[in-house]
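Engineer: sequence isn't available, so here's the structure alone:
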C-alpha cells in the first residue's frame, strides 16, 4: 500500500513538472506567438520585447508585425522612441498611422522620410508646414494614401516637383481644413477617393491670403474620382469653401463617381453650384450612395 502511495505521489510531481514545462511561452508555435505579439505596441515590440531572446528578436521583426505601425494617440511614445523606431524598422513599414500624435515635434515627424516603402500615411493632427510636407513626400514615391491637416499659412507653391510627383500618384486623400485652401488636392491628379473635413473658423474669412479661386484647381484632376465625402463644422465659411470644391465638380462631373456624401449640421443653403452639380450627376453618373444635408 505504501509503495502504491509513493508511486502515486511521484506521478503527481512528474505531472506537475510536465504541466509547468507546458506553460513555457517560448514552447508555443511561431504562429501562436505572432498572434500574441500583435497585441503589443510596435514601439515596445521593436525597442524592448525583441531584446528578450533570439526567438523573440526574430519574431518581433516579422513582416506581419512591422508592415503596419499604429502610433495613433499612443501617449507612451515620445520623440526619442519614434526616432529609434524609424531607424530600426523604417524601411519595413508600409502603413503608418500617426493620427492624433500632436505632442510630437515637427523634427520627429520628419523621421517619416526613413520609411521609403510607405503606401499609406496618416498625419492628421501632427504639426506640418508646407516645407516640411514637401520634404517628407519627396522621399515617399510609393505613397498611395495620405491624410493631413491644412493649417493657416499653408502654401502649395512651397511644394517641390518631387513632392508633386508623389502626390500625382496618390489615390486616396483625407484633408482636414482649418483655412480656406485646396491644400494638396490640385496636385493629386489620380485621386479616386477624396475625404474633406471642414473645420474653418468664421473669422478666417477675413484672411485674404487664404482666399480661393475656382481656377486654382484643375478640373481634369477629378476625372478618376469615385468617392467624394465632405463633413462640415458649423459656420457659413465652411459652406462657402465647400461650394468652391463643388463648383469644380459641377463644371465637369467625374463619370466614375459612385458615392457623393455631404454631412453638415442643420441646413445647407441652396445655391446654383449645388443645383448644377446635382443636375449634372443626374445626367451623367449612376450613384450607389448619396447623402445631402437638409435643405
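Structural biologist: Yep, it's here. Here the structure is a predicted model, which is why all the values come from computation and not from measurement.
Engineer: use CA for all of it now, contacts and neighbours both
Structural biologist: OK.
Engineer: look up how far residue 134 lies from residue 279.
Structural biologist: 38 Å (Cα to Cα, to the nearest Å).
Engineer: ok, residue 245 next?
Structural biologist: Counting by Cα to Cα - residue 245 and residue 134 are separated by 23 Å.
Engineer: more neighbours, residue 279 and residue 134?
Structural biologist: Neighbours per residue, other Cα atoms under 10 Å: of residue 279 and residue 134, the larger number sits with residue 134, 21 against 12.
Engineer: buried sites along the one helix or strand residue 173 maps to?
Structural biologist: Secondary structure from DSSP states H and E places residue 173 in strand 172-177. Judged by neighbour count using 16 or more other Cα atoms under 10 Å, the buried positions of strand 172-177 are 172, 173, 174, 175, 176, 177.
Engineer: what's the closest of those to residue 44?
Structural biologist: Nearest to residue 44, judged by Cα to Cα, of these is residue 174 at 28.9 Å.
Engineer: the closest one and residue 228 touch, don't they?
Structural biologist: No. Using Cα atoms under 8 Å, residue 174 is not in contact with residue 228, being 10.3 Å away.
Engineer: now list whatever residues contact both of those two.
Structural biologist: 194, 195 (Cα atoms under 8 Å, 6 or more residues apart in numbering).
Engineer: hang on, the earlier thing: what element comes up after the strand holding residue 173 heading to the C-terminus?
Structural biologist: strand 193-198.
Engineer: use this one as the comparison:
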C-alpha cells in the first residue's frame, strides 16, 4: 500500500516521455502517490516541440491551493516553469504552505533543443524559486548559466560549478555530468549545504533514447525524499532507477525516444549500476 505523497509542478508532454507524464510514472514506480500542477501544455514528440501554451497564473495558483489544502505532499519536484509570472506563483505558494523536500530541476532547454523558459524568466527563477529549493539538479549547460562559468569540461570545473551554485543559492546542488564528453563513465556531483560533497559514478548506457531523463531523475529523487531517505541515499536510489529505465531499452518514436518508467525502483545486492562514493574536499573520484 502506498503511504507517501509527492507533487510535480511542471509542463505537460503530449508524447508522454517527459514533463508531468514522466514525473507521475516515475513517482508511481518509486512507490509514492503522485499529484500534479501543470504550468504549460506542450505539443511535442520525440523529434521536437511544436508549440507551447502556458496556463494562467490564477489556475496554477488554484491547482496548488487545492493540493496543499487536501493531500499535503511530502516532497515537491519543480520542472518546467516557463515564465516569470508562473515562477512567482510557485515560489509564493511553496513558501506559504511551508513545502518540504523541494527539488528544482531548472528546465531551460528540451533534449531536442527547444527552449522551455523565456529569457526574462531566468532571473525570476534564480531570485525567487531557487531560494525555496532544498536541491537543484542542473545539467552542464544549465550549471554554466547558474554558476556564470563559461566552460565546464572536466571534473574540476563540474565541482567548481557545484560549489558556486551552492554558495549562490544557499541550497544543495546536484550537477549532472551527462553532457560531458567522456564516453565510458557518467559522473554527477552533489554539493551539500554543509559544504560536503559526493560523487556518483556509473557506466554510460548505450541507448540514444534519453527523452525525459532529467525529469525522471528529479522526480525519483523527490519520491525517495518523500519516503524519508537522506539526500545522499535518495539520489543514489534515484540514479539506480534511472539507469534501469534507460537500460530497459525501450525504442519508440523517430527521434530521442522515452524511457521505460515501470522498471523496479528497488536497489538490491546484485545491482551493479550503483557506484556511490563519499569523498573529502581534496579528492575527486571518477
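Structural biologist: Cool, the structure landed. Since the model is a prediction, treat every value here as computed from it, not as a measurement.
Engineer: overlay them and tell me the TM-score.
Structural biologist: Laid over one another, the chains give 0.34 as their TM-score (TM-score structural alignment, normalised by the length of structure 2), with 156 aligned residues with a Cα RMSD of 5.6 Å.
Engineer: sorry, back to before: could you dump the buried residues of strand 172-177 of structure 1 into TSV and include distance to residue 15 of structure 1?
Structural biologist: Formatted as TSV, the buried residues of strand 172-177 of structure 1 follow (distance: Cα to Cα, whole Å):
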residue	distance to residue 15 of structure 1
172	58
173	59
174	58
175	61
176	61
177	65
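Engineer: going by distance to residue 291 of structure 1, which of those residues wins?
Structural biologist: Checking the buried residues of strand 172-177 of structure 1 against residue 291 of structure 1 by Cα to Cα gives residue 174 as the nearest, at 18.3 Å.
Engineer: show me the contacts for that closest one.
Structural biologist: 146, 147, 148, 194, 195, 196, 197.
Engineer: mind putting the residues you listed into TSV with neighbour count and distance to residue 58 of structure 1?
Structural biologist: Shown next, in TSV, are the contacts of residue 174 of structure 1 (neighbours: other Cα atoms under 10 Å; distance: Cα to Cα, whole Å):
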residue	neighbour count	distance to residue 58 of structure 1
146	21	31
147	21	32
148	22	34
194	19	39
195	16	39
196	20	41
197	19	41
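Engineer: closest to residue 138 of structure 1 out of the residues you listed?
Structural biologist: The closest of the contacts of residue 174 of structure 1 to residue 138 of structure 1 turns out to be residue 146 (Cα to Cα; 13.3 Å).
Engineer: mind checking the SS state of that closest one?
Structural biologist: Secondary structure assignment for residue 146 of structure 1 (DSSP: H, G, I helix; E, B strand; the rest coil): strand.
Engineer: where do the helices sit along the stretch 1-150 of structure 1?
Structural biologist: 2-22, 30-37, 42-47, 54-60, 63-66, 79-89, 106-109, 130-138 (DSSP state H, counting those that start in this stretch).
Engineer: please report the distance of residue 46 of structure 1 from residue 83 of structure 1.
Structural biologist: Taking Cα to Cα, one finds residue 46 of structure 1 at 12 Å from residue 83 of structure 1.
Engineer: okay, the two: which has more neighbours?
Structural biologist: residue 46 (23 against 18).
Engineer: would you confirm that the more buried one contacts residue 59?
Structural biologist: No. Between residue 46 of structure 1 and residue 59 there is no contact, the gap being 10.0 Å when judged by Cα under 8 Å.
Engineer: what touches both of the two?
Structural biologist: Contacts common to residue 46 of structure 1 and residue 59, judged by Cα under 8 Å, 6+ apart, are absent.
Engineer: my guess is residue 196 of structure 1 contacts residue 230, does it?
Structural biologist: Yes. The criterion here is Cα under 8 Å, and residue 196 of structure 1 meets it with residue 230 at 4.6 Å.
Engineer: Validate this expectation: residue 25 of structure 2 resides in a helix.
Structural biologist: Yes. Residue 25 of structure 2 forms part of a helix when assessed by three-state DSSP.
Engineer: okay, now it: neighbour count?
Structural biologist: Residues near residue 25 of structure 2, counting by other Cα under 10 Å, number 21.
Engineer: which strands or helices does the longest helix along structure 2 pack on?
Structural biologist: With DSSP state H setting the assignment, residue counts place helix 231-247 as the longest helix in structure 2. On a contact count with 3 or more Cα pairs under 8 Å, 6 or more residues apart in numbering; DSSP states H and E, helix 231-247 of structure 2 meets helix 213-226.
Engineer: confirm that residue 95 of structure 2 sits in a helix.
Structural biologist: Yes. Assessed by three-state DSSP, residue 95 of structure 2 belongs to a helix.
Engineer: neighbours of it, how many?
Structural biologist: When neighbours are counted by other Cα under 10 Å, residue 95 of structure 2 registers 12.
Engineer: any idea how far it is from residue 64 of structure 2?
Structural biologist: 12 Å.
Engineer: do the same with residue 189 of structure 2
Structural biologist: For residue 189 of structure 2 relative to residue 64 of structure 2 (Cα to Cα), the value is 31 Å.
Engineer: so between the two, which is more surrounded?
Structural biologist: Comparing residue 189 of structure 2 with residue 64 by other Cα under 10 Å, the one with more neighbours is residue 189, at 24 against 21.
Engineer: so which strand or helix has the more buried one?
Structural biologist: strand 185-191.
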